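**Student:** structure of the sequence below:
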Amino acid sequence: MTGESGGRPRVLIVEDEDNIAIALDYLLGREGLDHARLATGLGAVERIRAERPDLVLLDVMLPEVSGYEICQQVRADGALAGVRIVMMTARGSALERRKALALGADGFIAKPFELKELRDELHRLLDPEGA
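**Tutor:** This is a model prediction of the structure:
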C-alpha cells in the first residue's frame, strides 16, 4: 500500500472507544500504516485539513461532533477530495450504511468488525490502481 505522496499511507482514527482504538492500532501497525488517533469529533476536520491523511477511520457516534457531520464537512471541502473515509458504527443497519455513503463516505464497517473485513477495506481503498 502506498499513500498519495508515494510513501506509506497515513490513516487518522477518529474513535472514542479505547478498546476499538487499540484493535485498530494493532491492525494498522501490522499493515505498516502510519496512523494517529483522535478520541473526539471536536477538531477532527481541522486536523484532517492540516494532515491530509490518505484515509480516515471515522466513528459515527462521537463526543462533541458526530462522524456524519465530520464526513459532510470534509466532502464539502474540495481540497480534501483525495481523503478517503470509512465510517464505523455499532448501529450497522442498512439505513446507517446508506446514510454514510450518501454523505460521501467511501466505505462502511459495522462494529464489532472482523479484522479481515477491515483489512480488506483498507486494501481496497489504499492499494494503487491495478494492484
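**Student:** CA only for contacts and neighbour counts going forward, please
**Tutor:** Will do.
**Student:** the most centrally placed residue in the chain in helix, strand or coil?
**Tutor:** Per Cα atoms, centre = their mean, the C-alpha nearest to the average position across the chain is that of residue 57, at 1.8 Å. Reducing the assignment at residue 57 to three states with DSSP: H, G, I helix; E, B strand; the rest coil gives strand.
**Student:** do residue 116 as well
**Tutor:** Three-state assignment for residue 116 (three-state DSSP): helix.
**Student:** the structure of the following sequence is requested for comparison with the preceding one:
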Amino acid sequence: MDPRTCLIVDDSRIIRKVSRRIVEGLGYEVDEAADGAEALASCSAALPDVVLLDWNMPVMDGLTFLRRLRGLPQGDRPKVLFCSIESDPDRIAEALAAGADEYVMKPFDGEVLASKFEEAGMT
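**Tutor:** Model prediction:
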C-alpha cells in the first residue's frame, strides 16, 4: 500500500513547517506549495490524498485553487481541509460549497488538526 500523501498550501513558511510536523505525525508524506498556482501544478503532476489549504495567498488564493482542483480529472478525490483565519460563516459556507471537506480556524494545534482529519475520514 502506498503511503498517504498531503499537500500543504500556505504562503507562510512557518505555518507550512508546523503543519508538516503535525501531518507527518499522522503518518502522511508531505509536499508543500507557497500559493495556489504552485499547488495546482503539483496536483496536476500527482494528486495528493489530502490538501491543507490556506485561503489568503498571493498569485492564486485558496478558493480559486480549490475550484480549479475540483475541475481536474480525478480532482474530486483529494480531501480538502481549509485552514484560515476567516471566521465569517458566509465565507466558510463559500469554501464548503466550492468543495472543501472540512474547515479549521487558525491558529490550530496537532489535536485540532488530528480531529479534523478524523472527521473527514482521513485517518
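**Student:** before we move on, back to that, counterpart of the residue nearest to the centre of structure 1 over in structure 2?
**Tutor:** With TM-score structural alignment as the criterion, residue 57 of structure 1 lines up with residue 52 in structure 2.
**Student:** returning to what we had before: contacting residues for the residue nearest to the centre of structure 1?
**Tutor:** 11-15, 85-88 (Cα atoms under 8 Å, 6 or more residues apart in numbering).
**Student:** in structure 1, which spans are strands?
**Tutor:** Taking DSSP state E, the strands of structure 1 run over residues 10-14, 34-38, 55-59, 84-89, 107-110.
**Student:** and those strands as TSV, adding distance to residue 27 of structure 1?
**Tutor:** Shown next, in TSV, are these (distance: least, Cα to Cα, whole Å):
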stretch	distance to residue 27 of structure 1
strand 10-14	12
strand 34-38	11
strand 55-59	12
strand 84-89	15
strand 107-110	15
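**Student:** so of those strands, which one's packed in deepest?
**Tutor:** strand 55-59 (a mean of 25; mean count of other Cα atoms under 10 Å).
**Student:** and that strand against structure 2, how far off on average?
**Tutor:** With mean Cα distance after the TM-score superposition for structure 1, strand 55-59 of structure 1 departs from structure 2 by a mean of 0.5 Å once superposed.
**Student:** tell me the angle that strand makes with strand 10-14.
**Tutor:** Strand 55-59 of structure 1 and strand 10-14 meet at an angle of 10 degrees, taking axes from the mean of the first three to the mean of the last three Cα atoms, to 10 degrees as the criterion.
**Student:** name the residues of stretch 51-69 of structure 1 that are buried.
**Tutor:** 52-62, 65-68 (16 or more other Cα atoms under 10 Å).
**Student:** ugh, typo on my part, it should be stretch 67-83 of structure 1
**Tutor:** Neighbour counts over stretch 67-83 of structure 1 (16+ other Cα under 10 Å) mark 67-68, 70-72, 74-75, 80, 83 as buried.
**Student:** so which of those is the closest to residue 111 of structure 1?
**Tutor:** If you rank the buried residues of stretch 67-83 of structure 1 by distance to residue 111 of structure 1 using Cα to Cα, residue 67 comes first, at 14.3 Å.
**Student:** check contacts around that closest one.
**Tutor:** Listed by Cα under 8 Å, 6+ apart, the contact set of residue 67 of structure 1 reads 41, 58-61, 87.
**Student:** kindly report the same for residue 105 of structure 1.
**Tutor:** 71, 84-87.
**Student:** tabulate the residues you listed (JSON lines), appending distance to residue 121 of structure 1.
**Tutor:** Shown next, in JSON lines, are those (distance: Cα to Cα, whole Å):
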{"residue": "71", "distance to residue 121 of structure 1": "18"}
{"residue": "84", "distance to residue 121 of structure 1": "11"}
{"residue": "85", "distance to residue 121 of structure 1": "11"}
{"residue": "86", "distance to residue 121 of structure 1": "8"}
{"residue": "87", "distance to residue 121 of structure 1": "11"}
